Structures are given as structure tokens and as C-alpha cells.
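**Student:** next come a sequence and a model predicted from it.
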Amino acid sequence: MTEISKQTYIVMERYIEKNRQINKENREVIYLYENMIKTVNKQFALTNVLDISYKSSSTNFGVLYLHTNQGLFSYQLDSDPTDFIKKYNELKRSFSKR
């Protein structure tokens, strides 16, 4: 299975240690393959992904939304996902022509 594109996203982990709240920023990756989108915890068949959208905010972060038939999944980003979304749209168009 060949990776077509990938996008880094941020997962914030909050926990208490020695009576202090610790905020830890973890980086994970969303992979776009020919027939699926895969994250560290989820895997979506491309036929089950209805759309991908992105909402930027006034901070340095934005949110990538995966609209699927299993629900809406959001991923916090600190980089521009334009290339990832473009590759998804190209792949989805070619996939629907099959």
C-alpha cells in the first residue's frame, strides 16, 4: 500500500502529576492511501469518507474535519493541509470514476 499524502496533527494530553497539571503536546500523522485514510487510532475506507474540510482560526492552529459515514472527526493542526486535501479530492474523483 503506497502512501499518497500525510498530514501531521496535534493531540493534547493533560494529566496531573505531583499536584500540578501537565499539558503535553503529542504529534501524530494522518496518512492518505489509495483506498483509505489512517490515523493512529482509526482507519476509514475511502468510500466511507464523504468530505474533508479545514477551518483556520485566529491562533496558529486550525481544525481538519473528516466527514465520514461513521460521524465527524476533528484533528488540530498547526500547518496548512491544502496539499493533503487536494490529494484526497483528486483520489476521490478518480475513485468514483471506477
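**Tutor:** Okay, I see it. Residues are numbered from 1 along each chain as shown.

**Student:** alpha carbons only for contacts and neighbour counts from here, please
**Tutor:** OK.

**Student:** this structure: strands as residue ranges?
**Tutor:** 3-17, 20-33, 36-38, 43-45, 49-56, 62-68, 71-77 (DSSP state E).

**Student:** take this one as well and set it beside the first:
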Amino acid sequence: MQFIAKQPYVKVVRQVNALEQKDTEEQRYMYLYEEKIVTKYREFPLDNVMDISYRLTGKKGMLYLHTLKGVYAYIITSSPDQFIAAFKARTHSTTHRD
């Protein structure tokens, strides 16, 4: 199955041992398919995604997936306008930008 759009996001992974705490950033991708949005560990059927919104503050921001089971937030480092436009074309949803 070929994806329609791809959006990079960052996951901060925290490793703690007896002496220190270390945070590392993993580059991951969110994929839009005909019937779902897929991240590394989650799948969201498009029927369950009500909206996508985002807020950029400087070089980073947050992308929000508004679903029937709650809001899921992802750290982004680039504009998700193309990803959101592709989502809207599939769902005819409205998108809010702050």
C-alpha cells in the first residue's frame, strides 16, 4: 500500500540509569494512507480522526490529531501544511491553525 503524504515528527526518548538521565531525539514519520494515519506505534482509521491542527513556535511546534478517542500530540520541526491538505482532501475536514 502506497502512502499519500508523509510528515516528520520527533520523539524524545528518555534513558535513566543510576548516575544520569539522557534524552535523545528520534526522527520518525507519520504516514497518510487512503483509510488511515500511521505512526511508529499507532494506527488511526480516518473515520476516527476528526481534525488535525498545529502550532509552530520558533523552530519546533506541535501537531495535534483530534480523534474520537482523544487528542494525540506530536513534536514537529517543519510545517505540516501539505500533510494537512492531503488529509482534508480525503476527509473534507476543517483545519484550525493558531
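**Tutor:** Ah, there it is. The model shown is predicted, which means the values in this text are computed figures rather than measured ones.

**Student:** if we can go back for a sec, which one, of the strands of the first structure, ends up nearest to Lys87 of the first structure?
**Tutor:** Lys87 of the first structure sits nearest to strand 3-17 of all the strands of the first structure, at 6.9 Å, using Cα to Cα.

**Student:** could I get the strands of the first structure as a markdown table with distance to Lys87 of the first structure and mean neighbour count?
**Tutor:** A markdown table is the format used below for the strands of the first structure (distance: least, Cα to Cα, whole Å; neighbours: other Cα atoms under 10 Å):
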| stretch | distance to Lys87 of the first structure | mean neighbour count |
| --- | --- | --- |
| strand 3-17 | 7 | 14 |
| strand 20-33 | 8 | 14 |
| strand 36-38 | 12 | 19 |
| strand 43-45 | 15 | 14 |
| strand 49-56 | 11 | 16 |
| strand 62-68 | 14 | 18 |
| strand 71-77 | 17 | 16 |
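
**Student:** turn the ones you listed into CSV, including distance to Leu91 of the first structure.
**Tutor:** Output for these, formatted as CSV (distance: least, Cα to Cα, whole Å):
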stretch, distance to Leu91 of the first structure
strand 3-17, 9
strand 20-33, 9
strand 36-38, 10
strand 43-45, 12
strand 49-56, 12
strand 62-68, 15
strand 71-77, 20
